[in-house]
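> Fold the stuff below for me.
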Amino acid sequence: MEFREQQAIYLQIAEYACEQILLKSWPPGTKILSIRDLAVLMEVNPNTVQRAYDFLQQREIIVNKRGVGYFAAEGATERVVAFRKEQFIETELPVFFRNMYLLNMSVEDIKGRYDQFINQNFKETQS
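Model prediction:
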């Protein structure tokens, strides 16, 4: 996996896990990749994955069933959405708003682009 320099690797691995939950690849209640297997997949030290899993356990997104492995927690999807929204609002949105201001872009400009993006990329999920 190609990691970004601006963010700790364990947080990027935690983001990957959250994305797997949101994409329903790791539905709540199902066993997820072991620390070793995810370390091999991500080409990182198992200690880095352990740190990511600890981070996710603290947020009750995954649970460790001793002797069995790690599982996506019941309610993980809702917790991931809440966590990612909070993260987006605190870190990405201020940068986005600053760029809108500096580039003299209106909310209407953004709304049109957003609608176009949704139509092109998520047609199958719209009802």
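
> all contacts plus neighbour counts: C-alpha atoms, from now on.
Fine.

> Return the residues in contact with residue 73.
28-29, 60-63 (Cα atoms under 8 Å, 6 or more residues apart in numbering).

> Residue 46 contacts residue 35, correct?
Yes: with contact defined as Cα atoms under 8 Å, residue 46 reaches residue 35; the gap is 6.0 Å.

> Look at the residue lying farthest from the centre of the chain and tell me its secondary structure.
Largest separation from the mean C-alpha position in the chain: residue 104, at 30.1 Å (Cα atoms, centre = their mean). Assigned by DSSP: H, G, I helix; E, B strand; the rest coil, the conformation of residue 104 is coil.

> Quickly note the distance from it to residue 110.
To residue 110, residue 104 is 11 Å away according to Cα to Cα, to the nearest Å.

> for comparison, sequence B:
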Amino acid sequence: MGQDFNTNQPIYLQIVQRLCRQIIRGELGAGDKLPSVRELAVQMGVNPNTVQRVYSELEKLEVAETRRGLGTFITEKESRLQQLRDELMTEQINSFVTDMKEMGFTASEIVEGVRKALENA
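Take a look at the predicted model:
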């Protein structure tokens, strides 16, 4: 049941981003157990080594922790999850603003465009 992946970015990073987005949306909550390495590998259609790298990266980001003999779990540190949410929001906004400025839009045009989009959302 593999997933579609972008060829411009390593697969493990794409999976890390997908899991982080699930966390921010509340699909995965603090203390939730993540699937086993093999289980997630099958779900994603990737090699188990890729998933192991995903889990290692999540640990480096302090978003997940591995409990020996039990599996990998989302951190229970709500402050870290809020920080992750803030980081991802800032990253998305900065990327959007950079793209808009590169296209020649002014700050006021960007703000007005966002305001209109929010009204229609």
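
> quick revisit: looking at residue 46 and residue 35 of the first structure, which is more packed in?
residue 35 (20 against 17; other Cα atoms under 10 Å).

> and the more buried one, what pairs with it in the second structure?
Applying TM-score structural alignment, one finds that residue 35 of the first structure aligns to residue 37 in the second structure.

> residues in contact with its match?
48, 51-52.

> Return the member of these nearest to residue 6 of the second structure.
Distance to residue 6 of the second structure, by Cα to Cα, is smallest for residue 51 among the contacts of residue 37 of the second structure, at 16.4 Å.

> how far apart are the one helix or strand the closest one maps to and its match in the first structure?
Secondary structure assignment for residue 51 of the second structure, by DSSP states H and E: helix 48-60. Helix 48-60 of the second structure, aligned to the first structure and superposed, deviates on average by 0.6 Å (mean Cα distance after the TM-score superposition for the first structure).

> Could you identify the longest helix within the second structure?
Counting residues, the longest helix found in the second structure (DSSP state H) is helix 78-102.

> what helices or strands is that one leaning on?
Judged by 3 or more Cα pairs under 8 Å, 6 or more residues apart in numbering; DSSP states H and E, the packing partners of helix 78-102 of the second structure are helix 11-25, helix 107-120.

> would a markdown table of those helices with mean neighbour count and distance to residue 74 of the second structure be doable?
What follows is these, written out as a markdown table (neighbours: other Cα atoms under 10 Å; distance: least, Cα to Cα, whole Å):
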| stretch | mean neighbour count | distance to residue 74 of the second structure |
| --- | --- | --- |
| helix 11-25 | 17 | 8 |
| helix 107-120 | 11 | 31 |
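
> So for residue 42 of the second structure, which of these sits nearest?
helix 11-25 (13.0 Å).

> and that closest one, which stretch of the first structure?
With TM-score structural alignment as the criterion, helix 11-25 of the second structure aligns to 9-23.

> Which residues outside that stretch are in contact with it?
3, 26-28, 42, 48-49, 51-53, 55-56, 72, 76-77, 80-81.
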